[in-house]
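Participant: 3D, please:
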Amino acid sequence: MSVMDLLQLYEWIDIKCILIFLCVFLLLGDYIRNKPPKNFPPGPWSLPIIGDLHHIDHTRIHLQFLEFAKKYGKIFSIRIGPRMVVLDGYKLFKEVYVQQGDNLADRPSIPLYEFIGNRGLITSSGYQWKQQRRFALSTLRNFGLGKKSLEPSIHLECRFFNEAIANEHGRPFDPQVLLNNAVSNVICVLVFGNRFEYSDNEFQSLLKKMSEAVYLEGGICAQLYNMFPWIMKRLPGSHQKIITLWKEVIDFVREKVNTHRVDYDPSDPRDYIDSFLSEMDKLKEDKDAGFDIENLCICTTDLFVAGTETTTTTLYWGLLCMIKYPEIQAKVQEEIDRVVGGEREPSISDKDKLPYTNAVIHEIQRIGNIVPINLARVVGETTQIGKYTIPKGTLVTSNLTSVLFDVSEWETPHSFNPNHFLDAEGKFRRRDAFLPFSIGKRVCLGEQLARMELFLFFSSLLQRFTLSSPAGVEPSLDYKMGSTHCPQPYKLCAVPR
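Facilitator: Below you'll find the predicted structure:
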């Protein structure tokens, strides 16, 4: 062997050794960084670098969490990015989120939304989140949230919606676009001060972008971005589209904010944006409270998106359930005819007199399971959950599917059964495990608005129309999974009664 050959061999060995050393260093570093702490909840066997990603099917992750709970217990851990603790079942969910609410009030930092920062109402934490939530609740109440003063606005939108349905003349159509626009208009009046016509193509396009972003957020690319942001931000994929879509939605909101800044009157606020602008003038010195233009855009976007997406999806499930179970639809219509009649619209004051209709709406929310996995929270201080020690900074979430389908709480959890919400005398009964809006410090601030909208849209629609599946089509409860649990697209026929 020549001297040249030996030199080449040494160079090859050196490169090989360096590569081996780097691999060992990365694997060892990953192990040390992600090693489960002492007395931590058990979970699936994780691989280096990718954690439990190989275990997860994102199209059925809520169902996989149920399977993990059966195998590892009602408190288990999983590693998709940072190691996270998952809670299973109603009793544990309520115990932890209520009794340790203050310790589980903050959100983690999510790499995919680093362009937003820890701002707004959904991703913010600490003092800023408390100030913004307090302000949003008080402001929306001033504009009628939870009060009868908001009802005429919803009634008006119900009339526009029903007229649009009537214009389909009983032909098969997909109701999602109309539902999206109608529901969105209610929150738009509160935050922007105006509604949008169903013929407004620009607004329709915006709503489609929102829905697409919400769907893509549940995909593998979004998860990979949150695990490996330094790599994924340089690669193409749906994660790039998510960021682009949300920036377009925020830009739409920013235009509304800029328009308001031109002509708003601090003494006579028209909506949430006006009220926020007025609060900015009052709290100029309190920088930590987040009353600035950029946070106004993010907070308004949060209200706009949250006030549109989940209620729309719930009603989309509701109409699907009515064509799937026509005998239940007929019972709802009989009750509405008997109590309300056909001369006036159903009102919130009718709710207690319509126990079966109310029970059906609640069962739609339960079976629809719109947000099957709770948004993650961060442990503020090291704590004990069950027999396990959960260190400060650990992510905690709960599988709401395990709450809404808890076999120890529901008589027939996997069947669409309005009797879950009716007593022996046919009166409406509340159920402790009915928690689609979550619970604790981070409970959905739009719960009252959503309840009003669901009742009024659903009851007014069934008062005027009989819904059915197109001829020869069998309705399916198949779903698609993104950030929300949504029906696969379907068509129905709405025939005037």
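
Participant: drop to CA atoms for contacts and neighbour counts, all remaining ones
Facilitator: Will do.

Participant: ok, which stretches of the stretch 301-450 of the chain are helices?
Facilitator: For the stretch 301-450 of the chain, the helices defined by DSSP state H, counting those that start in this stretch cover 326-339, 355-368, 400-404, 447-464.

Participant: let me know which of those is tucked in deepest.
Facilitator: Across the helices of the stretch 301-450 of the chain, averaging neighbours per residue (mean count of other C-alpha atoms under 10 Å) puts helix 400-404 on top, at a mean of 26.

Participant: from Tyr325, how far off is the most centrally placed residue in the chain?
Facilitator: Note on the chain: the residue nearest the mean C-alpha position is Val371, at 5.0 Å, using C-alpha atoms, centre = their mean. According to C-alpha to C-alpha, to the nearest Å, Val371 stands 23 Å off from Tyr325.

Participant: that's a strand at Phe196, yeah?
Facilitator: No - counting by DSSP: H, G, I helix; E, B strand; the rest coil, Phe196 is not part of a strand but coil.

Participant: what residues are up against it?
Facilitator: Asn181, Asn185, Phe203 (C-alpha atoms under 8 Å, 6 or more residues apart in numbering).

Participant: to compare against the first, here's another:
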Amino acid sequence: MPLGACVTSWVGIALSNGSRWHTLRTLTLGALKEMGLGIKDIEERIQEEAVALCKELGQNDSSSPFHLLSNALSNVICAVVFGQRYDYDDPDFKTLLDMLNNNFKLIGSQWGQRLPSYSSSQMYDMYPSVMDWVPGPHHQIFHNFELLRAFIYDQIWKHQKTRKQGEPRDFIDCYLDQIDKDKQDPWSHFHMDTLMMTTHDLFFGGNETTSPTLRYALLILLKYPEVTKKVQEELDRVVGRERVPRLEDKNNLPYTNAVLHEIQRLISILPMDLPRAVTEDTIFRGYFLPKGTHIIPLLVSANRDSIQFKDPQSFDPTNFLDEKGAFRPNKAFTPFAIGKRVCLGAGLARMKIFLFLTTILQRFTLSTAEKPENIDLTPQFTSLGKVPPPFELRVLAR
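Facilitator: Below is the predicted model:
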């Protein structure tokens, strides 16, 4: 099957529209809340996984421990969606995560991007129907997608054999319950294909944004050791080293909170949003956009707005601090898009970024052989998403 079919046949949340999108989103949000998203249960899962990660980091001699970070972050979404976590040395799961990471890189490369790039006109932008048939690494995207589809279908099959109707253990069980309820409705949006693709959206979106964000965060903290030192001093003062950081600590960690916001603002891990359509005739910067016109919002343009942020191309946590050092939000900060179609996993992503990074900084000193002034933050790839450059990282117990 040509690669382009991957986009046109999508039936999950990310690229659906109208009543299908509304129905799927409503069920998905309800299921995620039932599974603990937004309450204490999911926070405890993240804390436990952050502690497990730190234990592995402390025992790992590698200068590139990022596979551990990817596995830990994936385990959080796996617990919610699949109802289980995986050991860090599980070979099948490591292969799956490598495949996901490879897809994110290919999508961001000159071969893979089907949607318009904010920075350059890529091969798929210009010749989509031709590129479907041209040999090259871009076909690996669809091959990887099929492998992930097989993994998800295997999980669904296992759930079908072990579930108890009306007693959901995870997201898949909630969805299967809804399929049972609507099985007599020929117009229902709930069937195996939408379950598979919605699960894919949650799994891929939940992993391939937070993982590069945290890798980028660690790289930035290596480049600015004075910032890292201030964050750790604040953590020692507010949280200490005897207990795991909690979400409620965020209100008492203004500098740490500002640093996390500034990292996300600067890197803009998703420079552009997914395609959208204007809901009414609109005049934008002198251009007339008729109702229904498809657009791709450039999130990076808000995050790098020189009116909202001083010297927006530079890293400066004071962008989110007032003159008294208190945290100050900014409406131009848009890492998860805006409006009704804001990323439905935004809350979970914020929790993971805060709890994982603060737990790592609470327990470890970050080091690398590279001098801070020589660390380059230029992404390895930039397109639909940004991939941070490879770098060495070692952690030393504090």
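
Participant: which of the helices of the stretch 301-450 of the first structure sits closest to Arg261 of the first structure?
Facilitator: Among these, helix 447-464 comes nearest to Arg261 of the first structure, with 26.7 Å by C-alpha to C-alpha.

Participant: which residues of the second structure does the closest one align to?
Facilitator: The aligned range for helix 447-464 of the first structure in the second structure is 346-363, by TM-score structural alignment.

Participant: nearest residue to Cys444 of the first structure in space, please, no chain neighbours.
Facilitator: Spatial nearest neighbour of Cys444 of the first structure, chain neighbours left out: Phe437 (5.3 Å); criterion: C-alpha to C-alpha, 6 or more residues apart in numbering.

Participant: ignore what I typed, I meant Arg431 of the first structure.
Facilitator: Among residues not flanking Arg431 of the first structure along the chain, Phe421 sits closest, at 6.9 Å (C-alpha to C-alpha, 6+ apart).

Participant: now for the one you found: what does it line up with in the second structure?
Facilitator: In the second structure, Phe421 of the first structure lands on Phe320 (TM-score structural alignment).

Participant: what's the burial count for its match?
Facilitator: Other residues lying near Phe320 of the second structure total 22 when counted by other C-alpha atoms under 10 Å.

Participant: that one contacts Pro329, correct?
Facilitator: Yes - in terms of C-alpha atoms under 8 Å, Phe320 of the second structure counts as a neighbour of Pro329; the distance is 5.9 Å.

Participant: tell me which residue of the second structure matches up with the residue nearest to the centre of the first structure.
Facilitator: In the second structure, Val371 of the first structure lines up with Leu270, judged by TM-score structural alignment.

Participant: now do Phe161 of the first structure
Facilitator: By TM-score structural alignment, Phe161 of the first structure lines up with Leu53.

Participant: which of the three states applies to its match?
Facilitator: Using three-state DSSP, the structure places Leu53 of the second structure in helix.

Participant: distance of the residue with the largest distance to the centre of the second structure relative to Leu100 of the second structure?
Facilitator: Residue farthest from the centre of the second structure, counting by C-alpha atoms, centre = their mean, is Gln184 at 35.8 Å. As for Gln184 of the second structure, its distance to Leu100 of the second structure is 36 Å (criterion: C-alpha to C-alpha).

Participant: what is the neighbour count of the nearest residue to Ser476 of the first structure once chain neighbours are set aside?
Facilitator: Nearest residue to Ser476 of the first structure, sequence neighbours excluded (C-alpha to C-alpha, 6+ apart): Lys324, at 7.4 Å. Neighbour count for Lys324 of the first structure, taken as other C-alpha under 10 Å: 18.

Participant: Lys324 of the first structure and Val473 of the first structure, how far apart?
Facilitator: Applying C-alpha to C-alpha, the value for Lys324 of the first structure to Val473 of the first structure is 11 Å.

Participant: helices or strands up against the strand or helix carrying Leu9 of the first structure?
Facilitator: Secondary structure assignment for Leu9 of the first structure, by DSSP states H and E: helix 3-34. Contact here means 3 or more C-alpha pairs under 8 Å, 6 or more residues apart in numbering; DSSP states H and E; on that basis helix 3-34 of the first structure packs against no helix or strand.

Participant: what range in the second structure matches the next helix or strand after that helix?
Facilitator: Using DSSP H and E, the helix or strand that follows helix 3-34 of the first structure in sequence is helix 61-72. Per TM-score structural alignment, helix 61-72 of the first structure has no counterpart in the second structure.

Participant: same question for stretch 327-337 of the first structure.
Facilitator: Stretch 327-337 of the first structure corresponds to residues 226-236 in the second structure, going by TM-score structural alignment.

Participant: and what of stretch 291-299 of the first structure?
Facilitator: So stretch 291-299 of the first structure sits over residues 190-198 in the second structure, by TM-score structural alignment.

Participant: distance from the chain centre to the matching stretch, please.
Facilitator: Relative to its parent chain, stretch 190-198 of the second structure has a centroid offset of 21 Å by C-alpha atoms, centre = their mean, to the nearest Å.

Participant: pull out the buried positions in it.
Facilitator: Going by neighbour count (16 or more other C-alpha atoms under 10 Å), the buried part of stretch 190-198 of the second structure is Phe190, Thr194, Leu195, Met196, Met197, Thr198.

Participant: what do you get for stretch 134-141 of the second structure?
Facilitator: Using 16+ other C-alpha under 10 Å as the test for burial, stretch 134-141 of the second structure gives His138, His139, Gln140, Ile141.

Participant: against the first structure, where does it fall?
Facilitator: Using TM-score structural alignment, stretch 134-141 of the second structure corresponds to residues 235-242 of the first structure.

Participant: what's in contact with that stretch?
Facilitator: Stretch 235-242 of the first structure has contacts (C-alpha under 8 Å, 6+ apart) with Leu112, Ala213, Leu216, Glu217, Cys221, Ala222, Tyr225, Lys233.

Participant: got the residues you listed as JSON lines, with secondary structure columns?
Facilitator: Below are the contacts of stretch 235-242 of the first structure laid out as JSON lines (three-state DSSP):
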{"residue": "Leu112", "secondary structure": "helix"}
{"residue": "Ala213", "secondary structure": "helix"}
{"residue": "Leu216", "secondary structure": "helix"}
{"residue": "Glu217", "secondary structure": "coil"}
{"residue": "Cys221", "secondary structure": "helix"}
{"residue": "Ala222", "secondary structure": "helix"}
{"residue": "Tyr225", "secondary structure": "helix"}
{"residue": "Lys233", "secondary structure": "coil"}
